[in-house]
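*Asks:* here is my input; please provide its structure:
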Amino acid sequence: MARSRHALAALAAAVALTSCSAPAQVPVETSRPTPSPSPLPSTLAKFTGQKLEWEPCTPYASNELSRRSFSDKSTECARLTVPLDYQDPAGDTITLGLLRRKAADPATRIGSLVVNPGGPGASGMNAAAAYARSREAAPLVRRFDLVGFDPRGVGASRPRVRCSTDAEWDADRASDSESDTSPAGTAKQLADARDYGAKCAQRTEHGARLLANIGTRDVVRDLDVLRAVLGDEKLTYLGYSYGTQLGAAYAEAHPDRVRAMLLDGAVDPAQDIAESLVTQMAGFQGAFTEFAKRCAAREGCALGRDPAAATQRFQQLVRPLSTRPVPAGNRKLSFEDAVTGTSAALYSPGNWPSLEAALAQLAEGRGESLLALADGYYSRQRDGGYAGTVDTYFAVRCVDFARLSDRAAIDAAHQRMLRGAPFLAGGTPDMSELDICSSWPVPPTSSAHVPKADGLPPPLVVSTTRDPATPYDQGVRLAKDIKGALLTFDGVQHTVFLGGNECVNRAGIAYLLDGTLPAEGTRCS
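*Replies:* Just a heads-up that it's a prediction; the model follows:
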């Protein structure tokens, strides 16, 4: 099954320090009365009143990345207990992993800053650990307790979503059966999609019960329990990519419990699952076009010196892999992994030199570098193990949207995706998501809608003009819908705050510290 391009690379986005236009700042309106937070349900008292036991983070590590990240002695970790099913708070419980870096200047501490890096499926603990060491985040670390949490099913949270074994992942990626568009091939793909969902229910602890309570609806409830347990009357929140969807949903549910909310790389809650994939594919085509222009200017570009012919040249490089994979160390590079590795690198221009080198290597008949890029996307470790991020991605996506089960509508969406991203034509990246969700073993718990959060303090929405994964217009719409301020970044990457741009950092830090919003129309570049 071809896997969707979710935003695991949100924190890797980085560009050189550049200029900022319209730097003037305006304060948040203070004349509007701020309502007191509404009381929490008494049935949740045992959860909101729990005392966290903070300890060294090393035991919370579950893979190579977290083992490195969690070795920092300035951070501490704990487990937050929450109901498996909020409709049955007296029933089974699950735990969420937390990581905290306490404010460096306790005398000027504001409260907690809760971070979610996106996905769904990405680790907030890893994100917070990275920011704890970041010079760019230092002004925030000085005044806030920096807190990252692994949402239910993710990373150090227990239980985790488990659908495919490591061997099944390797075999699935090595197979290019998705390229078979014959009636028999299509039937097999649909059967594989149903089988995938069934395995998720069979192999995940609590099975269908966890899958039915893993979506944004329930993570918002967890986030409010976390806010209460941390002792914050109101939430200060930093969300990237899918984390903006989570933040917007929290704002809808609890507008009176928000202090400040910075949302970078916005997901438009009003888009259904098909439209979100169609617009995302068009965004990746735009990033590929920009990459091709840069590559074409360099001697030896594997896509040639004519950017207009780059899509055709890319297809000439990767299409033969569907029947003849090339060596990649002791493995082989399939067509699926070639387009996955390429798409993963398109998230940020910082990765483009690696992609140039990988395509040049492919032109020579070797696939190690593109396979490594795909491995990074899938969170495959050097020992061959998988972190399970993509399994969680599907588990959340399939309950966050109304189910699309009409075959004609699914096929039409597939065709629109490929028309919007011709560099991927001939394969089926992102195709199986609609198929998987159409036969998912539990029903949706959310649906697309225009968000409404009356009484919400104005949030700050950061949107990048040529963001491949969350197109610019989505941020424009979200800012309008939730009555927030829009900060525009002119660039080609997915998310930018604390990712190397001084202008965006200055505006975002000022907002999170004291509520100062950038002037209307502010653009950074």
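
*Asks:* drop to CA atoms for contacts and neighbour counts, all remaining ones
*Replies:* Noted.

*Asks:* pull out the buried positions in the longest helix along the chain.
*Replies:* Longest helix in the chain by number of residues (criterion: DSSP state H): helix 273-296. For helix 273-296, the neighbour count (16 or more other CA atoms under 10 Å) marks 273-274, 276-296 as buried.

*Asks:* check stretch 69-87 too.
*Replies:* 69-72, 75-86.

*Asks:* keep only those of the residues you listed that are in helices.
*Replies:* Judged by DSSP H, the buried residues of stretch 69-87 include S69 as members of helices.

*Asks:* which one of the buried residues of stretch 69-87 is nearest L303?
*Replies:* Comparing the buried residues of stretch 69-87 against L303 with CA to CA places S69 closest, at 36.7 Å.

*Asks:* before we compare anything, build this one as well:
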Amino acid sequence: MKARKLPFAALAVVSVVALAGCSVQIGGSPAPSDRSTVSGGTAGPTSTVAGAPSGLQKYYGQKLSWGSCAEMARTDDIDEYDKTKLECAHLTVPIDYNDPGSGETSLAVARVKATGQKQGSLLMNPGGPGGSGVQQVAGKSLEADKLPIAQTFDLVGWDPRGVGASSPAVKCFSDKQRDENRLSTIAFDNSPAGITKQEDFNKSQANLCAEKMGKTFLEHVGTADTVRDLDVLRAVLGDEKLTYLGYSYGTFIGAIYAETFPEKVRAMVLDGAVDPAEDPIDSSIQQMAGFQTVFDDWAKDCAKYPTCPVGTDPSKATERFQQLTRPLIDKTVRGQGGRQLSYSDATTATIQAMYATQLWEPLRRGLTGLQKGDGSLLQRIADLYLNRDELGRYSPMMDANTAINCVDGPAVTDPADLSRLDSGIRKAAPFLDDGRGTGRAAKGTCAFWAAAPTLKPHEVHAVGAPKMVVISTTHDPATPYANGVSLAKQLDASLISFEGSQHTVSLEGNACVDGAVGAYFRDLTIPPAGLRCTP
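*Replies:* Predicted coordinates:
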């Protein structure tokens, strides 16, 4: 599996639905959007004769010092990578591109050199927001010899500002606080008094993050600034134009980059598309419907086994799942290493398993364990999603996810919209309905965020950019198929449809998809119109 795309952070304490690429909370939060409102008011860079934007020659002209990835491995919890192939460096960029002298941030970068004649660099982002490109490329270092694309391109990943091994990383909450939040039941009281308690909690979380990270940094942690960083990295790597592969939220980075720097795009593949134009509430509801679709697919597969924990009748699987998990709201069960499994953990584990069919069997075993009062396997799967290691340490991923989402679009604050969001999600994904809905919902953390949004929902257009490629999976739980159709239309891109039940597919061994992607990256060969690939 690739690094987490984070389409859904099932942390009951803040009732969050943190989406892949956009984020809407059952209590408010943002969605991707429009660079016309980028902090500082500038819509794009002004080039100089030297080719670098005015005042930024220092950054565009820097040289990377490649070396060991040991420090980044500790920071990003990379347990395995090929030390002979992987090398790392730090890229320096200004915190505020409109005021470069006001401060700098350091971005972690990793690469695996091309195994043959180098054609250029392939920059990659795994999604999130909050996913680590360093981790992603570290994983690819183990299979570089088997990837045809790695013969002619350096594989390059970076941790966006605020993420992973970049410095500073957004880290608002302690590991102990994270563990405690997973056990909280505050989100299940939707009475007027309960809503007030939820909003007070969410406000305190937003204030704590502002105190630890500072308002200025939080103002510049979003995608609007990340695409500027990406252009610096492109230039520093020596590539005249960008060759890019983005997954999930990484498709949003790619789309905004293409809109901002259309003349700097060489080739771009966007797999598991976020639709930048979609209303954030509609986006959340559609995403939850996608999770329900894949849950139903899993239930049909599980029904093949006589001991399936949700029964052998797929039509009753949602009801059986509710019966199995809802009691955890009032009484946890034994988890891993002396911990307790909460309702939040059980649903988070189930969501994680929807990303890839390889996790369907572990989910079946985990829910079977829950039937017997053992939640250890489900908790391990939830830990995987939330990036908690065996020592109890969390990566900055979840905090970065919130911080980026909160400035990538407006929070939902209107009570009527919050009610529509809450009821819509419960209807779209009944397997995740906790049964405690009252028609009310609290404003989420982003409604109290110190930094104002720098983007808003809009159609992206990359006038002057070359033909790009969008890949969309028919039963993608996190980024519905329709998102890819919409994004391809906005960018006038070629669309590859993959008929499967998973989140993203490229460079994972599917001959049809990888063949088309490889030919496009190497030779700029546009995939055949209407190309459909199967597992």
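
*Asks:* re earlier: the longest helix of the first structure against the second structure, how far on average?
*Replies:* Mean deviation of helix 273-296 of the first structure relative to the second structure after superposition (mean CA distance after the TM-score superposition for the first structure): 1.0 Å.

*Asks:* now for the helix or strand following that helix, which elements pack on it?
*Replies:* Of the helices and strands lying after helix 273-296 of the first structure in sequence (DSSP states H and E), the nearest is helix 310-318. Secondary-structure packing of helix 310-318 of the first structure (3 or more CA pairs under 8 Å, 6 or more residues apart in numbering; DSSP states H and E): helix 335-345.

*Asks:* tell me how far the following helix or strand past the helix it packs on lies from the chain's centre.
*Replies:* Counting by DSSP H and E, the next helix or strand C-terminal to helix 335-345 of the first structure is helix 352-363. How far helix 352-363 of the first structure lies from its chain's middle: 25 Å, per CA atoms, centre = their mean, to the nearest Å.

*Asks:* identify the residues contacting helix 352-363 of the first structure?
*Replies:* 291, 295, 300-303, 317, 342, 345-346, 367-370 (CA atoms under 8 Å, 6 or more residues apart in numbering).

*Asks:* one more time with 6 Å
*Replies:* A302, S369, L370 (CA atoms under 6 Å, 6 or more residues apart in numbering).

*Asks:* translate the first one into the numbering of the second structure.
*Replies:* A302 of the first structure maps onto P309 in the second structure when the alignment is built from TM-score structural alignment.

*Asks:* for that match, which non-adjacent residue is closest in space?
*Replies:* Of all residues not flanking P309 of the second structure in the chain, T368 sits nearest, at 5.3 Å (CA to CA, 6 or more residues apart in numbering).

*Asks:* ok, the aligned partner of the one you found in the first structure to A187 of the first structure distance?
*Replies:* For T368 of the second structure, the aligned residue in the first structure is A360 (criterion: TM-score structural alignment). The spacing between A360 of the first structure and A187 of the first structure, counted by CA to CA, to the nearest Å, is 36 Å.

*Asks:* repeat for Q493 of the first structure
*Replies:* Going from Q493 of the first structure to A187 of the first structure by CA to CA gives 37 Å.

*Asks:* ok, those two, which is more surrounded?
*Replies:* Between Q493 of the first structure and A187, counting by other CA atoms under 10 Å, Q493 is the more crowded of the two (26 against 12).

*Asks:* check contacts around that one.
*Replies:* Y347, S348, D467.

*Asks:* so what does T325 of the second structure match up with in the first structure?
*Replies:* Correspondence of T325 of the second structure to the first structure, assessed by TM-score structural alignment: V318.

*Asks:* mind checking the SS state of the aligned residue in the second structure for K452 of the first structure?
*Replies:* K452 of the first structure maps onto H461 in the second structure when the alignment is built from TM-score structural alignment. Secondary structure, DSSP: H, G, I helix; E, B strand; the rest coil: H461 of the second structure is coil.

*Asks:* endpoints of stretch 91-101 of the second structure, how far apart?
*Replies:* So stretch 91-101 of the second structure: terminal residues 16 Å apart, CA to CA.

*Asks:* same deal with stretch 112-121 of the second structure?
*Replies:* End-to-end for stretch 112-121 of the second structure, by CA to CA: 10 Å.

*Asks:* so what touches it?
*Replies:* The contact list for stretch 112-121 of the second structure (CA under 6 Å, 6+ apart) reads K85, L86, A150, Q151, T152, F153, D154, L155.
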